[in-house]
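J.: My questions concern the predicted model and sequence given below.
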Amino acid sequence: MTATDQPDPAPRPLDHLTAMGATDAMALVDRAGALDYTGLERAVGALARALQGRGLAKGARVASWLAKTRLASLLPLACARAGLVHVPINPLLKRAQTAHILADSGAELLIAGAGRAQTLEASDRPAGCALLIEDEAGAASLAAQDGLPPSAADPADLAAILYTSGSTGRPKGVMLSNANLWLGAVSVAHYLRLTAEDRTLCVLPFSFDYGQNQLLSTWAAGASAYPLDYLTARDVIRAVDKHGITTLAGVPPLWIQLAEAEWPEETAARLRRLTNSGGRLPVSLVRRLRTLFPAADLYSMYGLTEAFRSTFLDPALVDAHPESIGRAIPFAEVMVVRLDGGLAGVGEAGELVHAGPLVAQGYWQDYERTAQRFRPAPAFSEYGGMAVWSGDTVTRDEGGLLRFVGRDDEMIKTSGNRVSPTEVEEAAIATGAVAEAVAIGVPDDRLGEAILLVIRGDQAGEGALRDALKRELPNFMQPREIVWRAELPRNANGKVDRAGLKAELTS
């Protein structure tokens, strides 16, 4: 796929990605060994047959709570081939969040490692939800000799539900079709100029659309994917050197770690492509990455799970416009819309609205929030149809480049994760150590935003509160600071004045 080619807009069933590479090229290299594209096709077919053999009806939800194992890498394609809906769960989540996702999705099968499965109680799985322990059944699931052939599924069929936090309440499931995931893979492979010679180090969780796309876009280009669960920046550096990695995707906190690490010059020179999403890169970090990796193109991107990806900045423009989020990716239409519904002019702030075939199908069994976020496209839209109204404010310059201004909702974006304040607050109140809690995001150079938890209660209980939060919430949801107050500010309706509190604590 060259820079001058136009990607094929015709969507196909997701599992057809196994046919995108040369049969003798490596598709997947992991702890279990290496699979060429013939082996990838065979393994996906075998796993699809094993899933089908469990008697699951078409459209049944299959949840996975896994590290980056072979099963985790193959499940997106195998579930699609078997006519099932994949529900990947972030391996960093703990029991309460996982139980919510299982119940909300109505999962009929959970695939997890023994260690994670042991943290769940019997009531955490919905009635009728079977448990498959990966450690015991993983190899057998890939051993079928009569695997399912590539599917003839309708590209509009639901293929996955990816859970992402909402501005209020618990995580909501974004419904993605075969077409959404197929076209997203083709689009990214095209604008990143991936080729069959590329090697992608997959360090982001596969439960994220951006993390999952590391695999899918790599396979769409016929290239090689190398999944990695890492602990330190040094682990990433060693993997880049060992495998001759050319492509690395990250979020701002990871790029900060990597920029501060010691890179052998010859290892840094191996990288040809760096991509960022999940938050804006500070200009100083952009400069540092350009110096540290002079042979690599740097792609700054903006997106949201509901629309997969919206924009990317051409690497040729990064030095001159390091603050920009660029222009629309292939298959996406992005518009800047004024409050009155008109198209915003140059330099005029407006809401970023996303239309086109990458727009998701809405939120799983959540019609109210679907109606809030998914609304008809503006009259001037080229694609028309249903659009995602992001709630994010942007501006457009004379050259058509977009710049992110701010987030209208109360979401906290930290370490590349979207965190619901309500989820953190509920966990704090559930400890019994506090009367009221308000979680807000405050600027942080390393995290993008850090969580500041404001508590009405007795500070003597802080130790117990922190211990409880460490047990119940993943690391990225832990507050950086806890502020104790005798009373919380309230508005005229008697509700906590979040906006005033945030303004006070960030001024």
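T.: The structure has been received and is ready for your questions.

J.: Going by C-alpha atoms from here, please, whenever you check contacts or count neighbours.
T.: Will do.

J.: Which parts of the stretch 201-350 of the chain are helices?
T.: 209-220, 233-243, 252-260, 265-268, 283-292 (DSSP state H, counting those that start in this stretch).

J.: Can you say which of these is nearest to residue 37?
T.: Checking those against residue 37 by CA to CA gives helix 209-220 as the closest, at 8.8 Å.

J.: Pull out the buried positions in the closest one.
T.: 209, 210, 211, 212, 213, 214, 215, 216, 217, 218, 219, 220 (16 or more other CA atoms under 10 Å).

J.: pull the longest strand from this protein.
T.: Counting residues, the longest strand in the chain under DSSP state E turns out to be strand 386-396.

J.: Which elements pack onto that one?
T.: strand 333-337, strand 350-355, helix 367-373, strand 374-376, strand 402-407 (3 or more CA pairs under 8 Å, 6 or more residues apart in numbering; DSSP states H and E).

J.: Distance check, residue 130 against residue 77.
T.: Going from residue 130 to residue 77 by CA to CA, to the nearest Å gives 21 Å.

J.: So between those two, which is more surrounded?
T.: residue 77 (26 against 15; other CA atoms under 10 Å).

J.: ok so the more buried one is a helix residue?
T.: Yes. The assignment for residue 77 is a helix, going by DSSP: H, G, I helix; E, B strand; the rest coil.

J.: Would you mark the buried spots in the longest strand of the chain?
T.: 386, 387, 388, 389, 390, 392, 393, 394, 395, 396.

J.: Which residues outside it are in contact with it?
T.: 304, 306-307, 336, 345-356, 359, 373-377, 402-409 (CA atoms under 8 Å, 6 or more residues apart in numbering).

J.: host element of residue 34?
T.: strand 33-36 (DSSP states H and E).

J.: In that strand, which residues are buried?
T.: Quick answer for strand 33-36 (16+ other CA under 10 Å): 34, 35, 36.

J.: wait, what's in contact with residue 315?
T.: Neighbours of residue 315 in contact, by CA under 8 Å, 6+ apart: 297, 298, 299, 300.

J.: need those in a markdown table with neighbour count, can you?
T.: Output for those, formatted as a markdown table (neighbours: other CA atoms under 10 Å):
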| residue | neighbour count |
| --- | --- |
| 297 | 20 |
| 298 | 26 |
| 299 | 22 |
| 300 | 25 |
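
J.: Just give me the closest of these to residue 145.
T.: residue 299 (41.7 Å).

J.: Contact partners for the spatially closest residue to that closest one that is not a sequence neighbour?
T.: Once flanking residues are discounted, residue 299 sits nearest to residue 275: 4.6 Å by CA to CA, 6 or more residues apart in numbering. Contact analysis of residue 275 by CA under 8 Å, 6+ apart lists 247, 248, 249, 250, 298, 299, 300, 301.

J.: one more structure, for comparison:
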Amino acid sequence: MRDTAGGTALLTDAPSDHAQAPAGPPADHAQAPVDAPADGVRTPVDPLVTGVAGLCGRGAPDSPALTYKDTTVDYAELRRRVAGTAAGLRRLGVRRGDRVVVYMEKRVETVVALFAVAAAGGVFVPVNPVYKAPQIRHIVDDCAASAVITTDERYATVRAAVAGSPSVTEVVLVGETAGAPAAHDTAGAPEDPWRVTSWHALPGDDGGVPPVQVIDTDLAAILYTSGSTGSPKGVVLSHRNLIAGAESVAGYLGHGPDDVILAALPLSFDAGFSQITTALHAGAHVVLANYLLPVELVRLCARHRVTGLTGVPPLWIQLTGCRWPAEATAHLRYFANTGGRMPRSTLARLRELFPAARPYLMYGLTEAFRATYLDPAEADRRPDSIGKAIPNADVGVVRPDGTACEPHEHGEIVQRGALVAQGYWNDPVRSAERFRPAPGADGTVRAEIAVWSGDRAYRDEDGFLYFVGRDDEMIKTSGYRVSPTEIEEAAYATGLVSGAVAFGLPDERLGQIAVLVVAGDTTESDLRKAMEDQVPRYMLPKRVVFLDQLPVSPNGKFDRVETRRTVTA
């Protein structure tokens, strides 16, 4: 499989070794196939043990690991499928460090593909299934993917996306019509420069290609994330990042082998992939969900006796409008929120719906997987807090010079530890901005690299953190710095809106004015009147815009960039 990256540095001129790519394997991608102890006895390497794919073997062999629709595979079968597919990928030519794009809806084959790429020594690149050809083309070109795994139904989109790609040499197709090995085992159209292989023909021996010994600092994944500005960035994660994240989150959520976790978020989203890794780490059962209507998740909770569910604010707002029968909530022991602050009114309604479930309010960045969570015991006393650092992470609030902020002093969230990503793929400029030396307690510089989030927060006297807003989203009006989150929370508190996004627009007299975009069956005058009791006058929006539905991102979060574009177009 050719690699047009040619062994170039991943993050050229990045600030430290932490944000640099490995120099690259030799041209033949040779790997030590076995461990060679001093006594000369060579032991075969099991790639499912030495990397993140080892999570597939943590459950009891006959315990359910994954369910998709009416199909359930146990841990023994999952491990067998991952090992066989990894061998098939090596036979196709996947070598250490090769990027493999996985573009499918959630299904058993998707999870197998992701872990098999990692077990083969490759770097998996999950792509959101709602993406179209232009977005796929950007990702394929940016990471110089050498292979794409997709479905029969999505192949036309993939063909359009990778046409002319200098890097893609293999396409693997999953689907009902790909069942016969002859269906797609040599080539597509004559003009296509890549080979097409049926998923069903993939498992088998490795064709004599030696297995890869994965170590925890090897690259495992690239997750593409869209920021408030610029094109999507590829966040590079090592095996250590993924394993440490799974252990930390599974620990504080209390995952165990009896848990049933409903995976509702996209696997291309760090929180979505976390639902898989944290469950497998504990030997739990994952139910994969693709849905059009939120009520479908309610039915899955009832059918599978779901014990844990994680969502983003727009999803939770929708779920509060559903009828939850007793059989859907009887086994739910926790619900968790990520991807933005949950409105107080939504949290209150969820606690009414799930009286026995513990609420976990979380905050994190794709660049560091997860940063903080609020102990459910504190949810009543501190509903606006994002909590404290998760296990195995150090999260601080610092001034621009790196010194720690005093209680209630606003500063930037900085995180260090095993969960901090390796940088942005092929983007040294943005890597240097976000991944910088960690500040010491007195502001001195550590050798360790931390992620400087760009998010503003403060601590209270007890050390609990409170999110204020992003530096690039703060509204500067009438001499004040106003967090959009504060305006949105005030709108939610009225009970008159089902969605709210605030942002600033330039104003000659005030610097900026606050614009509030909402969805809800109310009037501007009623909303303004209700908000006057919630916030001081300078925080009141100067302009209110009503939309039938607020735009959401492919990860299900409210899309601030698209909302602004819609309003200002």
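T.: Good, I have the coordinates. Bear in mind that the values here come from a model prediction, so they are computed numbers and not experimental data.

J.: quick one on the thing from earlier: from the buried residues of helix 209-220 of structure 1, pick the one nearest residue 202 of structure 1.
T.: residue 214 (5.9 Å).

J.: Which residue in structure 2 aligns with that closest one?
T.: Residue pairing (TM-score structural alignment): residue 214 of structure 1 is matched to residue 275 of structure 2.

J.: my read: its match touches residue 266, true?
T.: No. Judged on CA atoms under 8 Å, residue 275 of structure 2 makes no contact with residue 266 at a distance of 9.7 Å.

J.: Look at residue 167 of structure 2 and say how many residues are nearby.
T.: 22.

J.: ok, back up a step: and the helix or strand just after the strand holding residue 34 of structure 1, how far from the chain's centre?
T.: With elements assigned by DSSP H and E, the helix or strand that comes after strand 33-36 of structure 1 is helix 37-52. Distance, stretch centre to chain centre, for helix 37-52 of structure 1: 25 Å (CA atoms, centre = their mean, to the nearest Å).

J.: Where does the helix or strand just after helix 37-52 of structure 1 end up in structure 2?
T.: Next helix or strand after helix 37-52 of structure 1 toward the C-terminus (DSSP H and E): strand 61-65. Per TM-score structural alignment, the counterpart of strand 61-65 of structure 1 in structure 2 is residues 99-103.

J.: ok, and what's touching that stretch?
T.: Contacts for stretch 99-103 of structure 2 (CA under 8 Å, 6+ apart): 110, 113-114, 117, 122-129, 140, 143-151.

J.: Could you do stretch 554-562 of structure 2 as well?
T.: So stretch 554-562 of structure 2 is in contact with 128, 130-131, 228, 265-266, 268-269, 312-315, 339-340, 501, 550-553, going by CA under 8 Å, 6+ apart.

J.: how many neighbours does residue 303 of structure 2 have?
T.: Residue 303 of structure 2 - counted by other CA under 10 Å - has 11 other residues nearby.

J.: can you pull out the strands in the stretch 1-150 of structure 2?
T.: Using DSSP state E, counting those that start in this stretch, the strands of the stretch 1-150 of structure 2 run over residues 34-35, 43-44, 64-68, 71-74, 99-103, 123-126, 147-151.

J.: Any chance of the ones you listed in TSV with distance to residue 304 of structure 2 as columns?
T.: What follows is the strands of the stretch 1-150 of structure 2, written out as TSV (distance: least, CA to CA, whole Å):
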stretch	distance to residue 304 of structure 2
strand 34-35	42
strand 43-44	39
strand 64-68	9
strand 71-74	11
strand 99-103	26
strand 123-126	26
strand 147-151	26
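
J.: closest to residue 54 of structure 2 out of those?
T.: Using CA to CA, the strands of the stretch 1-150 of structure 2 put strand 64-68 closest to residue 54 of structure 2, at 13.3 Å.

J.: What is the burial count for the aligned residue in structure 1 for residue 79 of structure 2?
T.: The equivalent of residue 79 of structure 2 in structure 1 is residue 41 (alignment by TM-score structural alignment). By other CA under 10 Å, 25 other residues sit near residue 41 of structure 1.

J.: Please look at residue 41 of structure 1 and residue 22 and confirm they touch.
T.: No. The pair residue 41 of structure 1 / residue 22 is not scored as a contact, 11.6 Å apart, by CA under 8 Å.

J.: what distance separates stretch 239-252 of structure 2 from the middle of the whole chain?
T.: Per CA atoms, centre = their mean, the centroid offset for stretch 239-252 of structure 2 relative to its chain is 13 Å.

J.: what residues does that stretch touch?
T.: For stretch 239-252 of structure 2, using CA under 8 Å, 6+ apart, the contacting residues are 51-52, 215-221, 274, 277-279, 281-282, 369-370, 390-392, 418-421.

J.: Please determine how far the aligned partner of residue 95 of structure 1 in structure 2 is located from residue 314 of structure 2.
T.: Matched across to structure 2, residue 95 of structure 1 falls on residue 133, judged by TM-score structural alignment. Distance check for residue 133 of structure 2 against residue 314 of structure 2: by CA to CA, it reads 26 Å.

J.: quick one: the strands in the stretch 401-507 of structure 1?
T.: So, for the stretch 401-507 of structure 1 - with DSSP E, counting those that start in this stretch - the strands run 402-407, 412-414, 417-419, 436-444, 448-456, 481-485.

J.: so what secondary structure elements neighbour the fourth one?
T.: So the one you mean is strand 436-444 of structure 1. strand 412-414, helix 421-430, strand 448-456, helix 498-506.
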